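S.K.: attaching a predicted model along with its sequence, questions to come.
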Amino acid sequence: MAMGPVSGRGGKRAPMADINVTPLVDVMLVLLIIFMVTAPLMLAGVPVDLPESAAGALDQDKKPITVSIDKSGEVFVDDKPVQFSAIDAQFGQIAATSGKGKDAPQIFLRADRGLDYGRVMAVMGSLNHAGLNRVALVTMGADDGAAGAEAP
């Protein structure tokens, strides 16, 4: 919207006071599409067929440590494979470098649905033995298929 001529100043016009928001909206829509496409690709890298649960997601303040067990029984700590015989040492090292009590890291345990229950309990026992007691079991939501965590 242009302003009319200013009287008393030799007939000069005032500057335009409008902001064209169309390019801003275009850029924001492109960014929204990019984030919508890339967000599902940022999930954990170990393919695990999670069981379903009606439990809601947990609140989290720090980035959790993800322990995954695939269908063959291989254990991964944050997408890095760990030999089953060395998980006690790995969990002990995590416990030694992190705080205790409320400062202890949150552990998200992801285990394949078809996995032997004893294998999952052995990993949970190793976590408990190392002093990592803030463990949440990750499941798929029963109604929408979204990932959530169920407190033990």
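M.R.: That came through, no problem. Residues are numbered from 1 along each chain as shown.
S.K.: every contact and neighbour count from this point should use C-alpha atoms.
M.R.: OK.
S.K.: and Pro51, how far is that from Glu74?
M.R.: 18 Å (Cα to Cα, to the nearest Å).
S.K.: below is structure B, check it against A:
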Amino acid sequence: MQVQDDDKPYDDINITPMLDLAYVLLVIFIIMTTASVQGVKVNLPKASASVSLAKPQTKAITVSESGQIFLDAFPVTLGELEARLRTQKAVTPDFPIIVKGDAGVQYQKVVDILDLLRRLDLSQVGLVTGKQPGG
């Protein structure tokens, strides 16, 4: 006759909650690393406060110091920019756009881009600035 011992401690640990946590952290890491806006490095003008408008579908328009226009790090002319934005608007009618202009660029270039965005009826537009030193 065999006697069962009910007071025996458990020999194994349930690792399912730990694996769930690891998977959640992995998903968060993947989302955070791929959600950043691609662009070209420019010297941004300074402002007292800046707001991040980075979203997964955000388009970044950058004007370099030489006046070259970039759409998501790809050089474009003003006509190509208009065509690509019209195509994007057909797919996603109300997508956010951020405009980054170098501090040394001619103001007219940025105004031309803002005028183009107004003509295309794109209203979710943000201007990117850098932080002021010490602020």
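M.R.: Thanks, I have it. Every value quoted in this text rests on a predicted model; they were computed, and no experiment measured them.
S.K.: got a TM-score for the two of them?
M.R.: Comparison of the two superposed chains (TM-score structural alignment, normalised by the length of structure 2) gives a TM-score of 0.67, and 121 aligned residues with a Cα RMSD of 3.6 Å.
S.K.: what does Gly67 of structure 2 correspond to in structure 1?
M.R.: Counting by TM-score structural alignment, Gly67 of structure 2 corresponds to Gly73 in structure 1.
S.K.: could you pull out the strands in structure 2 for me?
M.R.: With DSSP state E applied, structure 2 shows strands at 46-47, 59-63, 69-71, 74-76, 97-101, 125-127, 130-131, listed in chain order.
S.K.: in structure 1, what stretch matches the last one?
M.R.: On the basis of TM-score structural alignment, strand 130-131 of structure 2 is assigned to residues 140-141 in structure 1.
S.K.: how much does the matching stretch stray from structure 2?
M.R.: Compared with structure 2 after fitting, stretch 140-141 of structure 1 deviates on average by 1.2 Å (mean Cα distance after the TM-score superposition for structure 1).
S.K.: residues touching that stretch, excluding its own?
M.R.: Leu50, Pro51, Glu52, Ser53, Ala54, Ala55, Gly56, Ala146, Ala147, Gly148 (Cα atoms under 8 Å, 6 or more residues apart in numbering).
S.K.: now, which of those residues lie within helices?
M.R.: Within these, no residue falls in helices by DSSP state H.
S.K.: how about the helix ranked longest in structure 2: buried residues?
M.R.: Longest helix of structure 2, by residue count under DSSP H: helix 16-34. Residues of helix 16-34 of structure 2 include none that count as buried (16 or more other Cα atoms under 10 Å).
S.K.: could you do stretch 41-57 of structure 2 as well?
M.R.: Asn43, Leu44, Leu53, Ala54.
S.K.: how far away is Thr87 of structure 2 from Pro56 of structure 2?
M.R.: Taking Cα to Cα as the measure, Thr87 of structure 2 falls 17 Å from Pro56 of structure 2.
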